[in-house]
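J.: coordinates only, sequence not included:
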């Protein structure tokens, strides 16, 4: 085990002209909801949209001239891919990245844009890794591991230094964990500077390989499953990273897919931050009360923001419905001129926003003089929704809530 603060500081020097020093800011909204003083470390504002450029650039900077000449290859669910592509191009090195068939197209397109050749293979990261090793053997390219490499960990550990420099009074850092490279680097840096600090990892409950390994004290391999937090969906932590996890990490908790989606939604609505699933894992753990900390000052590491806009749209729609802020109902109307317009006026006058209206003139059991009209409306709160429904019924409208 050779990862230490000195090595992380050398990485900080290596990447200082490339990686951004990302903002750390206090969130009064999340503080009120959780009871902690919540600070957000925004690696979603990093170049390439995620923290991975730190480790990838530091690793490539450390390669010998012979290794650089042979080019580099990596496997990645998306963010490491972009970091490797960016760093390799900066050094004038050929790069190839194997990504899952299911990788968000935003990440695939960006990786190609940074100069890498992309091979898409498999459903989850671990299948990509096997394919990348196969290609590496055929080409002789230098493999850049996304997490199980001390130079990569050192690059990621620069985040820990930045947090302690900006907030010396921090009591705990909540870190997304998959293979373990990020949390290893952050933990070594932070605990060396401030031994009392708590480092807590967060992983999706449907593929909590690092948590199972942490609890059993040995590496546990689980079946590959794709989580909304694709960046931390790995079958097993790295063996090298796991040694640092055992020695430096205080706890690992899990979050559900619903927790992750809610975290993404809340970061957008309340903090105006776009985060991918892995990037929202830390705040998801805090919002779902999965973390218990003695101290008050807590940093949630928002590790990345590379999420498909189509997924964002689905999450917003879903959360609005779950929260009762978007509702659907069917109203029976007489098929007369002005009836539909009057209903729309009534809805809007109560402060609701009409999202969708669909009128079906042919299928009311009372005959052709009546129509069923499907409404989808947005409201401010669940209570507001109930008030709209109650008022419409008081006005004589026959309506039924639908899913």
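T.: Looks like it arrived, so ask away. These numbers come from a predicted model, not from an experiment.

J.: can we go C-alpha only for contacts and neighbour counts from here?
T.: Will do.

J.: Just to check, residue 122 is in contact with residue 100?
T.: Yes - applying Cα atoms under 8 Å as the test, residue 122 and residue 100 come out as touching, 5.1 Å apart.

J.: Comparing those two, which residue is more hemmed in?
T.: The neighbour comparison of residue 122 against residue 100 (other Cα atoms under 10 Å) goes to residue 100, with 22 against 17.

J.: here comes the other one, which I'd like you to weigh against the first:
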């Protein structure tokens, strides 16, 4: 089976009514942030909160009765796992899912909740794939690859068909890249449907596997990335061939920009994006000149993010924006000093969130004390005015990095 506009349109008919036709809507706040005219495809609204349902259902529906009886196995960092588990349960197919051990608990729990047997193995997808292949051979299970499969790729390509039906004037599609299944299907569909449209891929800088494969270069892949859904060391053979023929460019984004994109989706669009889901927006934040003035379609391909991680990202972004300030004040140890400092900060409009009072630091005079203060401010200029006022009042002040030890 080869991937073509015909196989993708057939996939669209097959999944109709079983997979949500998600909206593709203008995002004026993100447009203002980036300088591009942005339209977002909200695949985080799927039942499993990610686009993977499309390809999974197409693949599972293609199985013969004898294959369904044997059961299926897949490896995934989470979203493909949930998609296979969910639709396998709907179709009455036993499913085993192998996931890397660091997979966010929210994804592991959801996959088990759909009735699949979950096996945790290894640190990255390559480790999980090796274990899945071993189990598949041992138990004679049918392999459902997360990206290097024509049925899977055709299913993912239905996203581009819907985007161009809803927004036919798009100049460019910006698509997250892991193993390449999503961008392969979307690129085939988009290029067949609209002449001249650009398809741009985005990889996490820690996992530039597709760029390395396209260039025939050995690249280093590894590290803890926010975009674990696209943290792939080995791209697919079929996807590499399609990407080489159809994709215009691939960009890399760093971790700080991924965090900024996740935060922007939450605070500006009021929607949840996991790291991989926000990679497209991260590219526009990292390379604004590349997309300035263009009508850009973004795929918010997944929203499965751990709530604690999301909370941490929001706090870190407040610090980066100068709206959360943490300082260490060294001053005289006398009655009323804490009240004076609090009054000064409050008078200038700072909102104190946390205070830690120390007297036993050996680098502080015996009659001195230190105060660690975390506060909300309006912006960096406002924070600077508070720091200047504290110093003018006779206190020694230095800023602390977020998370710096207060002991």
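T.: Looks like it arrived, so ask away. The structure presented is a predicted model; accordingly, all values stated were derived computationally and were not measured.

J.: picking that back up, mutual contacts of residue 122 and residue 100 of structure 1, please.
T.: residue 128 (Cα atoms under 8 Å, 6 or more residues apart in numbering).

J.: tell me the contacts of residue 36 of structure 1?
T.: 30, 296, 297, 298.

J.: Redo those as CSV? Include secondary structure and distance to residue 22 of structure 1.
T.: Output for the contacts of residue 36 of structure 1, formatted as CSV (DSSP: H, G, I helix; E, B strand; the rest coil; distance: Cα to Cα, whole Å):
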residue, secondary structure, distance to residue 22 of structure 1
30, helix, 19
296, coil, 22
297, strand, 18
298, strand, 17
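
J.: Any of those residues buried? List them.
T.: 30, 297, 298 (16 or more other Cα atoms under 10 Å).

J.: and residue 102 of structure 1, how many neighbours?
T.: The burial count for residue 102 of structure 1: 16, using other Cα under 10 Å.

J.: Neighbours of residue 119 of structure 1, how many?
T.: Residues within reach of residue 119 of structure 1, counting by other Cα under 10 Å, total 17.

J.: Just give me the match in structure 2 for it.
T.: Aligned counterpart of residue 119 of structure 1 in structure 2: residue 119 (TM-score structural alignment).

J.: hey, where'd the helices end up in the stretch 251-400 of structure 2?
T.: Assigned by DSSP state H, counting those that start in this stretch, the stretch 251-400 of structure 2 shows helices spanning 255-269, 279-286, 288-291, 307-320, 337-347, 380-392.

J.: hmm, I was thinking of the stretch 1-150 of structure 1
T.: Using DSSP H, counting those that start in this stretch, the helices found in the stretch 1-150 of structure 1 span residues 5-15, 28-34, 52-61, 65-69, 79-90, 105-113, 125-139, 150-166.

J.: Could you pull out the buried residues of the longest one?
T.: Neighbour-count burial for helix 150-166 of structure 1 flags 150-164 (criterion: 16+ other Cα under 10 Å).

J.: Mean deviation, the helix or strand just after that helix versus structure 2?
T.: Scanning forward in sequence from helix 150-166 of structure 1 by DSSP states H and E, the next helix or strand is strand 172-176. With mean Cα distance after the TM-score superposition for structure 1, strand 172-176 of structure 1 departs from structure 2 by a mean of 0.2 Å once superposed.

J.: list the helices and strands strand 172-176 of structure 1 packs on?
T.: Packed against strand 172-176 of structure 1 by the contact rule (3 or more Cα pairs under 8 Å, 6 or more residues apart in numbering; DSSP states H and E) you find helix 181-193, strand 198-204, helix 277-287, strand 297-302.

J.: okay, these in a markdown table with distance to residue 388 of structure 1 next?
T.: Listed next are these as a markdown table, based on distance: least, Cα to Cα, whole Å:
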| stretch | distance to residue 388 of structure 1 |
| --- | --- |
| helix 181-193 | 48 |
| strand 198-204 | 37 |
| helix 277-287 | 29 |
| strand 297-302 | 37 |
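
J.: In structure 1, which residues correspond to stretch 317-329 of structure 2?
T.: So stretch 317-329 of structure 2 sits over residues 319-331 in structure 1, by TM-score structural alignment.
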